[in-house]
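Trainee: Predicted model and sequence below, questions to follow.
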Amino acid sequence: MSGGGGSLSSGSSIVTISSVAISDPDPDYRADPNEHGDKRNIRNEKWYHTIVQVSVPFLIAGMGTIGAGRVLTTAKNLSAFTEVPQLLILTTALQGLKGNLDMCLASRLCTQANLGNMKGRREIIKMIIGNIALVQIQAIVAALCLSVFGMGVGAINGNGFVWNHALLLAVSCMCTATSSCFILDFVMIAVIMISHRFKMNPDNLATPLAASIGDVVSISILSFIASEFFLRLNAEIWVLYIVLGFFLVLLPLWILIVLKNKYTSSVLKSGWVPILSALLISGGGGLVLERMVESFEGFEVFQPVINGIGGNLVSVQASRMSTMLHQSSIMGILPPHGKIWVFPWTALFVGSPYATTARLLVAMAIPGQLIFVFIADVLNPGNCTLYAYFVISYIVVSVLQVLLLLYVAHIIIHAMWRYKIDPDNSAIPYLTALGDLSGSLLLALAFFVVYSIIHQPYCIEK
């Protein structure tokens, strides 16, 4: 084992690493005769199997993001959102929070499934209970921090500080985050268990399905709960205090469950920095949304689509890369095929073990976004017309976003692994948050081009 660069050089080292990384080997992993020792290789998956397994949840996820855009178009005109504009700022960050928590859970369980550790019923139940409790803790704390962020941004923008509005933000965010995560976590767990049972790679299915209905569910819950609580903000404000107290009472109970669970106790202590950092990054996307909906009509229709699709695709790649590293090495040591800094061409097209999947994901993004942009336009209730200039601009920026996210994923995941940070818990929050911010900025650029330069806007009178 070489001292520098974190690479592997001897057959005996590979044997040792294999025995540590895969405690209960899955018989579907086959040994590569070209490798030294008894190292077990990653799952031998054909490219067309990857396409089939990824495309179905990808299309479902796309429809979910379109539904989220449709709901957001309606929600922005509700009294709660017009009177408390911070709610609109928080929609992007709240979607990102929900996606981060669910996708991290999916990535952790996918890794355990691919390592062959999800076999005993008792252990599976422990994993499920521990992970659900962990997500609830993260949702409560992060939602509270998110509401503070929203009020701070609102104060900076000149909206001032109103205690009732802060209470509304806190309760609405906590209710939305905890309820949507609780519902979707069980859906994801079922998907992972079924896919593993039928010898499909859960990495291809779980993360996109985690966001397939997540965005539309979270925005729907937020708009409903915020509207209901807004009506009670003056006469029945005690209801909000009771709900807030209920979550604060539940918090130590969830913490106790997680601390006694061997699968999640370490994550509770170390998984906060990426979650909270991602909230700030996603909050930037929310600020872009707030500004753009005033300047460019129809922006809110496509913002959840470009953000959601980019985040879904990079989450598939991140989950697969993390699983491959867990299978081929131990944390802190990069395998022979792993390098932190490579050229974009190497990471995305030819030259790395992950390039095949990256090419497939980029290839799927082009026709997928083309389909989604037309469906989103059909479902848009506004008086808008889809022109070729807008479609071309949208496709260009969406592909640029996917390329950027996939390349950043390669760098971040390998760097985290090299410095003994588990990418299952830390990579996806940063990547999806970057997807929210970059997607919002690039979409704003596309709208600026078609509105201000080409002078053929998306929304005009038909």
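Mentor: The structure has been received and is ready for your questions.
Trainee: going forward, measure contacts and count neighbours with C-alpha atoms only.
Mentor: Will do.
Trainee: Now for the spatially closest residue to Leu109 that is not a sequence neighbour, how many residues are close by?
Mentor: Sequence neighbours aside, Ile192 is the residue nearest to Leu109 in space, at 7.5 Å (criterion: CA to CA, 6 or more residues apart in numbering). When counting by other CA atoms under 10 Å, one arrives at 24 neighbours for Ile192.
Trainee: by contact count, what packs against the helix or strand hosting Ile192?
Mentor: Secondary structure from DSSP states H and E places Ile192 in helix 163-197. Under the contact criterion of 3 or more CA pairs under 8 Å, 6 or more residues apart in numbering; DSSP states H and E, helix 163-197 touches helix 86-114, helix 121-156, helix 202-210, helix 214-231, helix 238-259.
Trainee: got the angle between the first one and helix 121-156?
Mentor: When you say that, I think you mean helix 86-114. Going by axes from the mean of the first three to the mean of the last three CA atoms, to 10 degrees, helix 86-114 is angled at 160 degrees with respect to helix 121-156.
Trainee: Any idea how far helix 86-114 is from the middle of the chain?
Mentor: 5 Å (CA atoms, centre = their mean, to the nearest Å).
Trainee: before we move on, the earlier item: next, format the helices and strands packed on helix 163-197 as TSV and append mean neighbour count.
Mentor: Shown next, in TSV, are the helices and strands packed on helix 163-197 (neighbours: other CA atoms under 10 Å):
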stretch	mean neighbour count
helix 86-114	27
helix 121-156	20
helix 202-210	30
helix 214-231	22
helix 238-259	15
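Trainee: let's bring in a second model and compare:
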Amino acid sequence: MEEHQQHLISFKPTHRRSSSSATDTTITHESLKHFVQSTEQLTSRKRRLQDHHQPSFSVLTLLIQTLPSLLVSVLGGILTGLLLEHVQDWTAFVRVPELYILLPVLMNLKGNLEMNLAARLSTSANVGDLDTPKGRNSLVKGNLTLLQVQAIIVSFTASLLSFTLGVLSRNNLPTLRIASTKPIVGAIVQSKLPSINWNTPLQGGYSECLLVLAAGMLAASVNSLLLGGLVCGLVIACRILKINPDNITTPIASSLGDLMTLIFLSLTASIFIRYAERSILTTTTFMILTCSIILHVYFTYKNEYVRGSLKVGWTPLFMAMLISTCSGLVLEKVVIKYHGFAVIAPVLTGICGNIGTISVSRISTSLHASKPLGDVSLRPSSSSSIERKSNQFLKDDHSDLDLEEDTHSSSSCSEEEVLKDQLDIDLDFDPTSSSSSTDEPVRKVGIVLLLLSTFILAGFALIHLSLDRLNPSKSSVLSGLDWRFFIGFMICVVWTSTISLLSANYLTKFLWKFNLDPDIYAIPLLSSTIDLIGQLSLVITFIFFT
């Protein structure tokens, strides 16, 4: 009996070792298989990075590509102002004053969404992800569905906030002012409110609430579909023509975003106002758009390229809205006080903000391209370590644990080293490290963009001053401004542009250091901050130079 027990005792370790050996063999095989698949993906992307056309820096090329986009942004800002003057007397805006509050809020949030889309796609184009038909189709479809999710949720928030502020204003709260995310537009709107009859048939009830929600959400959804498709097409065209999309897409997305938001909000509100009393059309539209969020979230989550973007990017959007709202509350009275402020400020902040977004997009692309293979999730050691540890704790005898673990680790390390040497892949890169080296010539690009903004804004101011001098009998929006103000204005331009470029550089690298994608986080924060700084600087210019 004792011999039999001894036989069993001596047999069990042998049985455990054979089982452990089989398990380790399976784990090693699975780990190696996972590693080979990962390295094949990394090798494929590395080959695309080596084969695709990397846009090289040239001062002349930067000038040729950037100047038209900045001029388009100026033209878009002017057209937006002219259209606003035209639609302010439409029936929808007269009967539903909340649309005045909704417009600047929606313009700010939607503009940031389109600029983020342009920056993400520009980075994808420059690192070669758009070079294959499969990757291109997946990226475009995924980004468009993601944009729909963001646009509908953001427009719902903005519409609800605008309706609430409008209702509180009707209750004659003396301390409440319009919290405009675009302070200039908000100031123009505020100056128009006294002439609006607040005692209209729509007095803050269910019908008016649904009208504001449906108009804002439908305008944002249609605008995102059209403008998002335009941005995607523009990036792909730039890729085909070997043009750097970082120099073009963000200014165009910003200017066209404001213009198209105003157009579609005016059109949708004008249609819904005819059926406001019944509210059937607005309720149906609201329900369809709300249910469509689930469908868009599903398709976005199924897309591996943009799945992770569903949970990120919301904080900077609403932080930007908060910053711009505070600037609107502070500058509201100042905007109306100084004649000509409402014309100069949008162009100043638009150009200075656009050169900052161009810089952000270029630096972010360079950072992504310099460390394109640094996805730590593809490391095989992390994929099998948990499974290996759980299997080890199922053993009865832990005496061989250290030996087996050392043997397995050495074999895995040797296999990993061999494949790393053969494929020349940097698997040890940590994206959270403090290294943020980039091949982007930040100083040269900054100087070129600074000169561009200076000359464009100088030409804008000179044209207005010249028209005022040539037609003294006709009062212009800049009447009373002289060459002394022009000097102060140019100081303001250089100051604001410099802050924009420096902030773009340091903010982008700061976010990258903490493993936050600058294409998502940097642009909303930068654009809202430059709006505030630019308008405060212009106020100081008016105080000391007029």
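Mentor: Ah, there it is. All of these numbers come straight from a predicted model, not from anything done at the bench.
Trainee: Quantify their similarity with the TM-score.
Mentor: Remark: TM-score between the superposed chains equals 0.78 [TM-score structural alignment, normalised by the length of the first structure]; 408 aligned residues with a CA RMSD of 3.2 Å.
Trainee: still on that earlier bit, was I right to think the residue nearest to Leu109 of the first structure contacts Thr207?
Mentor: No: the criterion here is CA atoms under 8 Å, and Ile192 of the first structure misses it with Thr207 at 9.6 Å.
Trainee: Now Pro208 of the first structure: closest residue in space that isn't a chain neighbour?
Mentor: Asn312 (5.0 Å).
Trainee: ok, now Gln327 of the first structure?
Mentor: Nearest non-adjacent residue to Gln327 of the first structure (CA to CA, 6+ apart): Ala21, at 5.9 Å.
Trainee: Tell me how many other residues crowd that neighbour.
Mentor: 19.
Trainee: Same question for Val402 of the first structure.
Mentor: Quick note: Val402 of the first structure (other CA under 10 Å) scores 27 neighbours.
Trainee: so which strand or helix has Asn77 of the first structure?
Mentor: Per DSSP H and E, there is no helix or strand for Asn77 of the first structure.
Trainee: which SS class is Ser479 of the second structure?
Mentor: coil (DSSP: H, G, I helix; E, B strand; the rest coil).
Trainee: So it versus Leu419 of the second structure, what's the distance?
Mentor: 72 Å (CA to CA, to the nearest Å).
Trainee: Ala504 of the second structure now?
Mentor: Distance from Ala504 of the second structure to Leu419 of the second structure, by CA to CA: 39 Å.
Trainee: So between the two, which is more surrounded?
Mentor: Ala504 (28 against 15).
Trainee: Show me what the more buried one lines up with in the first structure.
Mentor: In the first structure, Ala504 of the second structure lines up with Ala409, judged by TM-score structural alignment.
Trainee: Am I right that that match is in contact with Ala318?
Mentor: Yes: between Ala409 of the first structure and Ala318 there is a contact under CA under 8 Å: 6.3 Å.
Trainee: Could I get the buried residue list for stretch 290-304 of the first structure?
Mentor: 290, 292-293, 296-304 (16 or more other CA atoms under 10 Å).
Trainee: I'd like these laid out as TSV, including secondary structure and distance to Tyr430 of the first structure.
Mentor: Listed next are these as TSV, based on DSSP: H, G, I helix; E, B strand; the rest coil; distance: CA to CA, whole Å:
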residue	secondary structure	distance to Tyr430 of the first structure
Glu290	helix	22
Met292	helix	23
Val293	helix	25
Phe296	coil	28
Glu297	coil	29
Gly298	coil	27
Phe299	helix	24
Glu300	helix	23
Val301	helix	24
Phe302	helix	22
Gln303	helix	18
Pro304	helix	17
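Trainee: so can I have TSV of the residues you listed showing distance to Thr82 of the first structure?
Mentor: Below are those laid out as TSV (distance: CA to CA, whole Å):
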residue	distance to Thr82 of the first structure
Glu290	11
Met292	15
Val293	12
Phe296	17
Glu297	16
Gly298	17
Phe299	17
Glu300	15
Val301	18
Phe302	20
Gln303	19
Pro304	20
